[in-house]
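*Asks:* The following comprises the amino acid sequence and a computationally predicted model.
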Amino acid sequence: MSGRFELESEYSPAGDQPAAIEQLSRGIARGERHQVLLGVTGSGKTFTVANVIATANRPVLVLSHNKTLAAQLYSEFKHFFPRNAVEYFVSYFDFYQPEAYIPRTDTFIEKDSSVNDEIERLRLSTMNSLLSRRDVIVVASVSCIYGIGSREDYESMVIPLRVGQSVGRDPLLARLVDLQYTRNDYALERGRFRVRGDVVELHPAYTEDAVRIEFFGDEIERFTRFDPLTGESLESLDALNVFPSKQFATPQEKIGRAILSIREELGDRIAWFEKQGKLLEAQRIKMRTEFDLEQLQELGFCSGIENYSRHISARPTGSRPGVLLDFFPADYLLVVDESHATLPQIGGMHAGDLARKKVLVEHGFRLPSALDNRPLNFEEFRSLVGQALYVSATPGALELGWAGPANVAEQIVRPTGLVDPAIVLKPLGGQIDDLIEEVRRTVEKKQRVLVTTLTKRTAEEL
């Protein structure tokens, strides 16, 4: 699917919005890499960005610095673009305690987390939309610079199906298991499938509805999308793409190669610890890694599999992990909301993660390759950005310097026509007398006065 963005709104641009939309749209068409939308609070910056997106008509990543603001933007863009794919990609943990080690007290903190199933569904839906259509807006937090596995591996595991296709029921079931779907003939929940004779019912991990696949011999006879709760049929389909049920999806042959590579690194690491006289660390890394390898061998998955991502994707040492940005085409548009706060946050993620994992590696809790399961550093992030629009009421010197004065669009006049009042700075001396005089003049005009102070005591004395 390659539809156009269709913006729906009962309002038209007003105030400084039309000029800002025109300037930013022309900049994108010219190929300007960096532009800034400097707009006062309440000037309708989100509506301006929506109009720019509709004009540019290319996949968009909207980056926000916290989940709450991302959810608000997601809701607004869903309202503006009801016929297009608006997706939400934030951390799927309701609670997350990363594994850590405190050498001073010899305390190891085990990884603990609680996954939000609905947000996991939305994350998978994001990846699937980016692989299947161009009219996509993804609203994301800094989670988008963390590793999610290889796009090539994920894409290679997709099962394309169509009505009339010759594919046996049992081979299809085996493929579904490879995609980490679980068979359960009683409860059809997200990420599961059930089998009833020649009928396979599948609840994809990335949708709220389920799909019924009916066979006639070894030929697919019909696809029906239905409500898994009521069983009500919603529509018939001619074709169906089944995507993996987990973001760290890997072909089994790659798992086999990765196990050999991990064993090789484990042997080197044990030898290094023993040479240094660190026998406890050598025993610790051997036990922990062997346990993970047994799970990978039997299940194709293990707790903390992301720490072996470099081996699984066969990346060189020190290389960056696969991230959500890899799922976007080269011509995507990046919108950084509240850029004065978001850009510094992106720059700080890598150093904090590295400091924690270095301690784990030094004391035998993780192999050195775990250091390559990390967020992007700032330069890696910049290398994956083509054209960017930075949105803020107070943009930082960094983005203003990249854009230059010619590529800063200002929104000072709100759609209502109101502007912020002028601010006058006065010296500290004689401020009380000056304030009283200003109040007197204002009261004579039968107008109101609001005085704010720094402390409660000052307010009482005034």
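*Replies:* Yes, it's here.
*Asks:* Please make it C-alpha for all contacts and neighbour counts, starting now.
*Replies:* Fine.
*Asks:* For the stretch 201-350 of the chain, just list every one of the strands.
*Replies:* 210-216, 219-226, 233-237, 239-242, 333-337 (DSSP state E, counting those that start in this stretch).
*Asks:* any idea how far the fourth one is from the chain center?
*Replies:* Read it as strand 239-242. 24 Å (Cα atoms, centre = their mean, to the nearest Å).
*Asks:* coming back round to it: between the strands of the stretch 201-350 of the chain, which one is closest to Y11.
*Replies:* Among the strands of the stretch 201-350 of the chain, strand 333-337 comes nearest to Y11, with 22.0 Å by Cα to Cα.
*Asks:* buried ones in that closest one?
*Replies:* Within strand 333-337, the residues scored as buried using 16 or more other Cα atoms under 10 Å are 333-337.
*Asks:* do the same with stretch 397-415
*Replies:* Buried positions in stretch 397-415, judged by neighbour count with 16+ other Cα under 10 Å: 399-400, 403, 407-415.
*Asks:* Not counting that stretch itself, show me its contacts.
*Replies:* Residues outside stretch 397-415 that contact it (Cα atoms under 8 Å, 6 or more residues apart in numbering): 13-17, 20, 23-24, 27, 33-40, 42-45, 339, 390, 419-420.
*Asks:* Mind doing that once more with 7 Å?
*Replies:* 14-17, 20, 23-24, 34-40, 42-43, 419 (Cα atoms under 7 Å, 6 or more residues apart in numbering).
*Asks:* just checking, L179 touches Q247?
*Replies:* No. Applying Cα atoms under 7 Å as the test, L179 and Q247 come out as separate, 10.0 Å apart.
*Asks:* Put this next to the previous one:
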Amino acid sequence: MSSKFKIVSEFEPKGDQPTAIETLAKNIKNGKKFLTLLGATGTGKTFSIANIIEAINKPTLVMAPNKTLAAQLYNELKELFPNNAVHYFVSYYDYYQPEAYMPTSGMYIEKDFSVNEEIEKLRLASAHAVRTRKDVIIVATVSCIYGIGNPEEWSAVSLNLEVGQTIDRSDIIKGLIKMNYERKSVEFKQGIVRVKGDIVDIFPAYLDTAIRISLFGDEIESIHEIHPISNKVLKKLPNCRIFPATHFIIPEANKIRALESIAAELNKQIQHFKQEGKYAEAQRIERRVKFDLEMMREMGYCKGIENYSRHLDGRQPGTPPMTLIDYFPDDFLIVVDESHITIPQIHGMIGGDRSRKKNLVQFGWRLPSAFDNRPLTFDEWENKIKNIIFMSATPGDYELKKSGGVSAEQIIRPTGLVDPTIEIRPAKNQIDDLLEEIRKVVERKNRVLITTLTKRMAEDIAEYYADLGVKIAYLHSEVDTVERFEILRQLREGTYDVLVGINLLREGLDLPEVELVAILDADKLGFLRDTRSLIQTIGRASRNVMGRAILYGDRISPAMRAAIRETNRRRDKQIAFNEENHITPQTIKKNILKSLSEEQELKEKEVRRLKKSVKRKIIELEEKGDVDIMVQYLENKMYLAAKELRFEDAAYLRDKIQDIKQTYEIKA
């Protein structure tokens, strides 16, 4: 385990990258708090950030505006830092319906959700890495500013075990149960402890491997890291430290204090409602909270326990919750990707949370302390910053003000691709004019993106062009993530030649086939046609060597003028670099990902093929009477499947091995 970051890559910084890396790293080392990296699309901003992290050697939190971009950054950084701890921290809800009350209809909506266990494991792995390593990068969405429990208490209840330690087996099990581990004898997955005689197998909630504790009486004889499916020993360990299976851990002393504090707040709220003549609300809050208190006394948990987090943490009213940021050491770096989007997201989180809870508190569904189960306010988040790099092709006013302008810029693309050419055409007859351009682009087997100002206009254009034989799709806000992925994939494949939308064609679209971006009514005022939006939208054509943009408008607005000026500045700088270095730009070649349904179909096909192959091999070996060879063959296949993370295949093979051993009475 290294304590220093080390990039593993065949590439070296080029173009603007060396200057940007040196400037930003030097400023961080000199103690400058706020920095801004202006980086055009495709200039290798992630590679530059990786080099900065390596140079300053600080734990780093990378914040992205959505799960898609977070996953992209995570994969890129994990590839660059294979020997360091790179982790992924996003919301673990596959589905989430928050608790709410609508007084006009008298309807109470209970909280409903579906948790993704794999993402929960990744979140716990992030917390574990930050608390145990210095060479750690966490890639997160803005969900990292929500409360997740006290890091000191989370670490304090961890279980330290070492070879030669005197400890009773029951004490190990009790310690694990207190940390929300479950004891089971058959099922063995993350968060489970399995006991057989003097052997205690622990599957930490944040790891892919398990820990085996072998005891001799009340002394730990050995500790091994084992494979959770095959039980094969992977490594001998002198010691280990097991952390909780959940972020929210309540020590017994805290629970007693919290129950008293909640009861006191309840009595105060009941009196408040009665004084205002709100007897129904008083009765409701009394019934709900007393039930929760009883559940916490008996079970240590209740539904919606997070609404009592202020009491459980021992915080004063209005004080900020503990978040992932509090798990980091004092000296760490924050990188905000697409900062012009992410910063407004952080600003807006607290407002939406409070407005929803206001009705719940006012009408007796929740105690006022529920307001303190919340994300950080913007000021609270800002106060936790030690060093920060804002990263965007179009930094916002906040970022530029804080950093005193652009700290470093990356305009030059190592690939040589230049920013699109821009043409302005009249808005009159824009639909028919664009149709002619679409036909030219389609002849060259390239694609077109169209942005409109209204949903109605996008629908009308899609219908009109479709009637004329154009293969067009309409991308709008009601399209879910899976369908959106499918439409973009089909655009790249050529099922569609044109994509039309409103504000969905800006950040995070990597479409090398797009030759033309058409912006209708580009001269209209508004946030969809401000300078930053125009630059971002024009940039969608920057991955194609023929990339160009047509802005339709009857005048040149100030936003258009600024966007054109900035795009041309970047274009001229890239052309000069290309000429100086004899670079001929080429369109980016990027694999088209399979659809989710195709991936699932392929996965099922592979499982069927494996079963067929195994069945044939078993029959062949049974005829020869080679049972031991048969078991060895299946075990080898199982280890290979597990190594390649094909856990369904590994589980199938494990069950087959057990069946054969039982049939032929072979001892394990």
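*Replies:* Perfect, I can see it now. Computed from a predicted structure; not experimentally measured.
*Asks:* L179 and Q247 of the first structure: who's more crowded?
*Replies:* L179 (24 against 17; other Cα atoms under 10 Å).
*Asks:* quick one: which of the buried residues of stretch 397-415 of the first structure is nearest R263 of the first structure?
*Replies:* Closest to R263 of the first structure, out of all of these and judged by Cα to Cα, is E399, at 45.2 Å.
*Asks:* Per the alignment, that closest one pairs with which residue of the second structure?
*Replies:* Alignment note (TM-score structural alignment): E399 of the first structure maps to E399 of the second structure.
*Asks:* Mind jotting down where the helices sit in the stretch 301-450 of the first structure?
*Replies:* Secondary structure of the stretch 301-450 of the first structure (DSSP state H, counting those that start in this stretch): helices at 309-312, 339-362, 378-383, 397-403, 431-444.
*Asks:* how far apart are the fourth one and its match in the second structure?
*Replies:* Taken against the second structure, helix 397-403 of the first structure registers an average deviation of 0.7 Å after superposition, with mean Cα distance after the TM-score superposition for the first structure.
*Asks:* swap in the shortest one?
*Replies:* Once superposed with the second structure, the aligned residues differ from helix 309-312 of the first structure by a mean of 0.7 Å; criterion: mean Cα distance after the TM-score superposition for the first structure.
*Asks:* Now that we have the contacts of stretch 397-415 of the first structure, which of them are buried?
*Replies:* For these, buried by 16+ other Cα under 10 Å: 14-17, 20, 23-24, 34-40, 42-43.
*Asks:* picking that back up, ranking the helices of the stretch 301-450 of the first structure by burial, who's on top?
*Replies:* The highest mean neighbour count among those, using mean count of other Cα atoms under 10 Å, belongs to helix 309-312: a mean of 25.
*Asks:* what separates that one from the chain centre, distance-wise?
*Replies:* 21 Å.
*Asks:* what's that helix aligned against in the second structure?
*Replies:* Residue span in the second structure matched to helix 309-312 of the first structure, by TM-score structural alignment: 309-312.
*Asks:* Just tell me what S141 of the first structure corresponds to in the second structure.
*Replies:* Aligned partner of S141 of the first structure by TM-score structural alignment: T141.
*Asks:* hang on, its match packs against A70?
*Replies:* Yes. Using Cα under 7 Å, T141 of the second structure is in contact with A70, at 6.5 Å.
*Asks:* More neighbours: which of those two?
*Replies:* Between T141 of the second structure and A70, counted using other Cα under 10 Å, T141 has the larger neighbour count: 26 against 22.
*Asks:* Contacts only, for the more buried one.
*Replies:* 63-67, 70, 89-90.
*Asks:* can you tell me how far it sits from P82 of the second structure?
*Replies:* 22 Å (Cα to Cα, to the nearest Å).
*Asks:* out of the strands of the stretch 201-350 of the first structure, which comes closest to G3 of the first structure?
*Replies:* Closest to G3 of the first structure of the strands of the stretch 201-350 of the first structure is strand 333-337 (Cα to Cα; 16.5 Å).
*Asks:* so where is that closest one in the second structure?
*Replies:* Under the criterion TM-score structural alignment, strand 333-337 of the first structure matches residues 333-337.
*Asks:* What lies in contact with the matching stretch?
*Replies:* 58-64, 386-392.
*Asks:* distance between stretch 429-445 of the second structure and the chain's centre?
*Replies:* 38 Å.
*Asks:* same deal with stretch 397-410 of the second structure?
*Replies:* 26 Å.
*Asks:* Straight-line length of that stretch, end to end?
*Replies:* Chord length of stretch 397-410 of the second structure, first to last residue, is 19 Å (Cα to Cα).
*Asks:* Equivalent analysis for stretch 367-376 of the first structure, please.
*Replies:* The first and last residues of stretch 367-376 of the first structure sit 19 Å apart, counting by Cα to Cα.
*Asks:* same thing with stretch 161-168 of the first structure?
*Replies:* With Cα to Cα as the measure, stretch 161-168 of the first structure spans 12 Å from end to end.
*Asks:* Any buried residues in it, and which?
*Replies:* Result for stretch 161-168 of the first structure [16+ other Cα under 10 Å]: buried residues 161-163.
*Asks:* Mind putting the residues you listed into JSON lines with distance to S2 of the first structure and secondary structure?
*Replies:* Compiled in JSON lines, those are given as follows (distance: Cα to Cα, whole Å; DSSP: H, G, I helix; E, B strand; the rest coil):
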{"residue": "L161", "distance to S2 of the first structure": "20", "secondary structure": "strand"}
{"residue": "R162", "distance to S2 of the first structure": "20", "secondary structure": "strand"}
{"residue": "V163", "distance to S2 of the first structure": "22", "secondary structure": "coil"}
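*Asks:* and of the strands of the stretch 201-350 of the first structure, who's closest to E6 of the first structure?
*Replies:* strand 333-337 (16.8 Å).
*Asks:* Now do the helices in the stretch 101-250 of the first structure.
*Replies:* Going by DSSP H, counting those that start in this stretch, the stretch 101-250 of the first structure shows helices at 117-132, 151-156, 169-178.
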